[in-house]
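Q: Below is the structure, and that's it, no one-letter string:
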């Protein structure tokens, strides 16, 4: 394995010059990506519709091709899943990354082309290690194996040639043989559908391996590490994997979990690297250990545009290319990709913390949400569930807000709701169960995290007296006008403030 480590680090270092090239010439590289995308898609149905063959500039592209949401491109995706081809992208599309739900479905299905796998997702994974090797030249990371915590995939019931699943599963299933050799556990375990059984088997198998790196979502990684300690009887993960060097994480904020990981992995030398990978593509890698922000990856077959967040609700929002963005301003991220997503609003907001090179920080979603555990709970989901719970329990509400309960080292996470009832439910217990059951029904990601209480427990609901939200908004000088109670937040700022205000009121 020492020889393999030498070979792999040498290979990774060869790529660093290409990364440095787009860091020095970002606008030229993005221009090349744009031209290649437009040229490749000229003869697709979409390309013919918007006359890609005659597009000669980004400005012309922006004028001719509309911004797209999932709902707007869904008819094309639906046809792709039924077997039609050459609609959005010329190469065959038979894999779809399953993502969180929308207004017309419990889940989104994002097309994943061969080019997107090879030039975006695979390259992102390799570049993660390239950057790490470059920053840590004495690394022994390839002496051991990489633990990847992924999801599952399945065959479409409508089309035997189509597969869909979590993007991690799509990537794992399509990895080249050499990459399978250096990862653990094997695909027969990593891609299992039943999470509880998979967790048990992953813990048993990987605890016997020399794991040197981990890739995964913080919440699920905590659950696995706790299971490994339970099985092995060890007090911390370094007693199981003494050569563990790096944890690459994404999907949710790592900040609330850092202390938990430091307890589970008590090493001052452990490296934590953030990545920005999504169903739609791989976009960013933390390239400096002392800077938490991520380098925007510019040569992955993705062309970027940005909408200032204050322009989002306008009929014709201002559109910016990379050379027009400013520091520390919040932008909605718009992408055109080598899977046929054209001027697609991914739903994330970012801010630039550096313009030379271009580094970003994910600032949130374009709407209020809770995504502390990968559940991607949207306001629409919350309002629909609240309505159903009120209907079945006879309750009437005036206001509500919710936030995550972050898991401790040995605990579990959840959602904490503060609800002001005009009319109390006949049974608060019934209300909570209907609320939870409805969220599980309409949001597949929430449902997965609630499965057997592994990551999310039953919601905690506080019923507060009438006038609570009014007094809170008054305290914040937010009465009247366009001010609204924030329904969902990924931070506990609002919930803790209201609970604190209630305690002061009780004391008085």
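A: Great, that's in hand. Just so it is clear, the model here is predicted, and its values are computed rather than measured. Residues are numbered from 1 along each chain as shown.
Q: From now on I want contacts and neighbour counts done on CA atoms only, so please keep to that.
A: Will do.
Q: Tell me the spacing between residue 117 and residue 172.
A: Residue 117 sits 10 Å away from residue 172, going by C-alpha to C-alpha, to the nearest Å.
Q: Now for these two: what residues contact both?
A: Listed contacts common to residue 117 and residue 172 are nil; contacts here mean C-alpha atoms under 8 Å, 6 or more residues apart in numbering.
Q: List the buried residues for stretch 227-241?
A: By neighbour count with 16 or more other C-alpha atoms under 10 Å, stretch 227-241 contains the buried residues 227, 228, 229, 232, 236, 237, 240, 241.
Q: Need the distance between the two termini of that stretch.
A: Terminal residues of stretch 227-241 lie 14 Å apart, using C-alpha to C-alpha.
Q: Would you reformat the buried residues of stretch 227-241 as CSV and include distance to residue 202 and secondary structure?
A: Shown next, in CSV, are these (distance: C-alpha to C-alpha, whole Å; DSSP: H, G, I helix; E, B strand; the rest coil):
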residue, distance to residue 202, secondary structure
227, 9, helix
228, 9, helix
229, 12, helix
232, 13, helix
236, 17, coil
237, 14, helix
240, 14, coil
241, 14, coil
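Q: Which of those sits closest to residue 371?
A: Taking C-alpha to C-alpha as the measure, residue 371 sits nearest to residue 227 out of these, at 23.2 Å.
Q: residues contacting the closest one?
A: Taking C-alpha under 8 Å, 6+ apart as the criterion, residue 227 is in contact with 199, 200, 203.
Q: and which of these is nearest residue 284?
A: residue 199 (28.3 Å).
Q: which residues are in contact with the helix or strand that that closest one is a member of?
A: Using DSSP states H and E, residue 199 falls within helix 195-206. Around helix 195-206, the neighbours that count as contacts under C-alpha under 8 Å, 6+ apart are 147, 184, 185, 189, 190, 192, 224, 225, 227, 228, 231.
Q: related to what we said a few turns ago, just name the closest of the buried residues of stretch 227-241 to residue 343, please.
A: For those, the closest approach to residue 343 (C-alpha to C-alpha) belongs to residue 227, at 42.4 Å.
Q: Within its local environment, how many residues does residue 125 see?
A: Look at residue 125: counted by other C-alpha atoms under 10 Å, it has 17 neighbours.
Q: let's bring in a second model and compare:
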């Protein structure tokens, strides 16, 4: 059976030499253009007469959500041939982690390409774990609701993780997935967890899939509410955690504590707008692109921040150690669409990259430019070096300080609640040391020129975080807390519920 699966899921690595990658990317782009060539949008930009990537870039500007949303909203209201030759099957709500919630269309083409990308990640999993056979055990999926309502035009609305993880899994594999669609669609967290508990008993899981924070929360609940024997039976043979959306590394210690062992992590680069890449086979710390599914463009990061979108590089043109803002064209109405991610190229042969931050969420009080990725790297290093297991966390400006400085916010745990005064000081120093190593500019402004003051720590209640998610109408099991929060009002909204000041 494993041999058969390898045949099904095997894939050929694209050669990123100019000719081959250009042919691949043009083929991908041309197919996507054909899905919208009869529409108002397609006619306006002359899709039928575009015969090269250069011509496409001349006619289509770089687009943000605000530019494309009016077309999507018209389709959602029931109008036809606005931006799609055929109406979308679904709309999905973005989680709104880094801004407003978005309503994003999902087409048959996108679902087909996502399935191809999922197959590639299964191939990575099978190569990483030689005896991994996903048909031999059950798979616990922790995802957001499949359907939350309908648009004004009657098109179903849900969230992308529920749709692609549960609803659109091939029928031959549906029986392997736990829990049921009914459980996934539960609104209340208490009822949902209770139903999870009832459905997992007696099954052996080989895979757990979900956002790391949500996996931690559910496994913690199950460990507390199942007998030791029941819990061990379910999870003692877990081989792989499939994850996306949030860096799993800050949660690694807690996950391995909950499962009682080390296991493999397979990370994917996915958002509500599409599936762009996944963990490289040879290195779990870098991503590979999926150029057969998505057309990619790259704007040098400094150019983007200066509102200069004229330089739009292709996959074969990006350079090692450089940072770029990524734009995608995916077959669901995104055309040269800015995702908001900044990537850094790690190597060219093979082409590999990491996520280096977000275009909007950067703490920049005195030109230190602290990114989300640097915050996550600092917490990972801090946790590993100091043996501290964190739950949720984020970084913000210290709004009460007379001198520029940061505040770290951690969700309450026994460890944080029981800190004595000397431990608090040492903890702050350790956090600053880790962030200095992650961001040399922070080190420069904190320690060399001393423009910034040492960071402080606040411990916030779990209620505060949960209430914040409720206000955002987020799925209770799909928790993506921003690692950097810029505005004071959002910080106060989280903090004001039973805040414990350290």
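A: Arrived safely. As the structure is a computational prediction, the values presented were derived from the model and not from experiment.
Q: which part of the second structure lines up with the helix holding residue 199 of the first structure?
A: Alignment of helix 195-206 of the first structure against the second structure: residues 189-200, by TM-score structural alignment.
Q: sorry, back to before: turn the buried residues of stretch 227-241 of the first structure into a markdown table, columns for distance to residue 334 of the first structure.
A: Below are these laid out as a markdown table (distance: C-alpha to C-alpha, whole Å):
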| residue | distance to residue 334 of the first structure |
| --- | --- |
| 227 | 39 |
| 228 | 40 |
| 229 | 42 |
| 232 | 46 |
| 236 | 42 |
| 237 | 40 |
| 240 | 43 |
| 241 | 40 |
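Q: re earlier: now render the contacts of helix 195-206 of the first structure as CSV, adding distance to residue 280 of the first structure and secondary structure.
A: What follows is these, written out as CSV (distance: C-alpha to C-alpha, whole Å; three-state DSSP):
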residue, distance to residue 280 of the first structure, secondary structure
147, 23, strand
184, 25, strand
185, 25, coil
189, 25, helix
190, 22, helix
192, 23, coil
224, 26, helix
225, 28, helix
227, 31, helix
228, 32, helix
231, 36, helix
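Q: Now, of the residues you listed, which are buried?
A: For the contacts of helix 195-206 of the first structure, a burial check counting by 16+ other C-alpha under 10 Å picks out 147, 184, 185, 189, 190, 192, 224, 225, 227, 228.
Q: rewinding a little: run the contacts of residue 227 of the first structure past the second structure and keep the common ones.
A: Retained in the second structure: residue 199, out of those (criterion both residues aligned by TM-score structural alignment, their matches' C-alpha atoms under 8 Å).
Q: ok, of the contacts of residue 227 of the first structure, which come out buried?
A: Buried among those (16+ other C-alpha under 10 Å): 199, 203.
Q: on that earlier part again, mean per-residue distance, the match of helix 195-206 of the first structure versus the first structure.
A: Once fitted to the first structure, stretch 189-200 of the second structure is off its aligned match by 1.8 Å on average (mean C-alpha distance after the TM-score superposition for the first structure).
Q: Centre of the chain to that stretch, how far?
A: A distance of 24 Å separates the centroid of the chain from that of stretch 189-200 of the second structure, by C-alpha atoms, centre = their mean, to the nearest Å.
Q: So for it, what gets flagged as buried?
A: Across stretch 189-200 of the second structure, burial judged by 16+ other C-alpha under 10 Å covers 192, 193, 195, 196, 197, 200.
Q: what does residue 311 of the first structure align to in the second structure?
A: Using TM-score structural alignment as the criterion, residue 311 of the first structure maps onto residue 303 of the second structure.
Q: residues touching its match, list them.
A: For residue 303 of the second structure, the contact set (C-alpha under 8 Å, 6+ apart) comprises 309, 311.
Q: so it, which of the three states?
A: Using DSSP: H, G, I helix; E, B strand; the rest coil, the structure places residue 303 of the second structure in helix.
Q: Could you measure from it over to residue 137 of the second structure?
A: As judged by C-alpha to C-alpha, residue 303 of the second structure and residue 137 of the second structure stand 49 Å apart.
Q: And residue 8 of the second structure, what's its match in the first structure?
A: Using TM-score structural alignment, residue 8 of the second structure lines up with residue 14 in the first structure.
Q: now for the helix or strand harbouring that match, which elements pack on it?
A: According to DSSP H and E, residue 14 of the first structure maps onto helix 2-24. For helix 2-24 of the first structure, the packing partners by 3 or more C-alpha pairs under 8 Å, 6 or more residues apart in numbering; DSSP states H and E come out as helix 123-135.
Q: which residues of the second structure does the helix it packs on align to?
A: Using TM-score structural alignment, helix 123-135 of the first structure pairs with 116-128 in the second structure.
Q: who touches that stretch?
A: When contacts are defined by C-alpha under 8 Å, 6+ apart, stretch 116-128 of the second structure is touched by residues 6, 9-11, 132-133, 240, 266, 268, 275, 277-281, 290, 293.
Q: mean distance, it to its aligned residues in the first structure?
A: Aligned to the first structure and superposed, stretch 116-128 of the second structure gives a mean residue distance of 1.9 Å (mean C-alpha distance after the TM-score superposition for the first structure).
Q: Centre of the chain to that stretch, how far?
A: With C-alpha atoms, centre = their mean, you get 18 Å for stretch 116-128 of the second structure.
Q: now stretch 468-477 of the first structure
A: Offset of stretch 468-477 of the first structure from its chain centre (C-alpha atoms, centre = their mean): 33 Å.
Q: Read off where it ends up in the second structure.
A: On the second structure, no counterpart of stretch 468-477 of the first structure exists by TM-score structural alignment.
Q: What of stretch 217-230 of the first structure?
A: Counting by TM-score structural alignment, stretch 217-230 of the first structure sits on residues 211-224 of the second structure.
Q: now stretch 60-79 of the first structure
A: Aligned by TM-score structural alignment, stretch 60-79 of the first structure corresponds to residues 55-74 of the second structure.
Q: Strands of the stretch 151-300 of the second structure, start to end?
A: For the stretch 151-300 of the second structure, the strands defined by DSSP state E, counting those that start in this stretch cover 156-158, 177-178, 205-210, 240-244, 264-271, 274-280, 283-289, 295-300.
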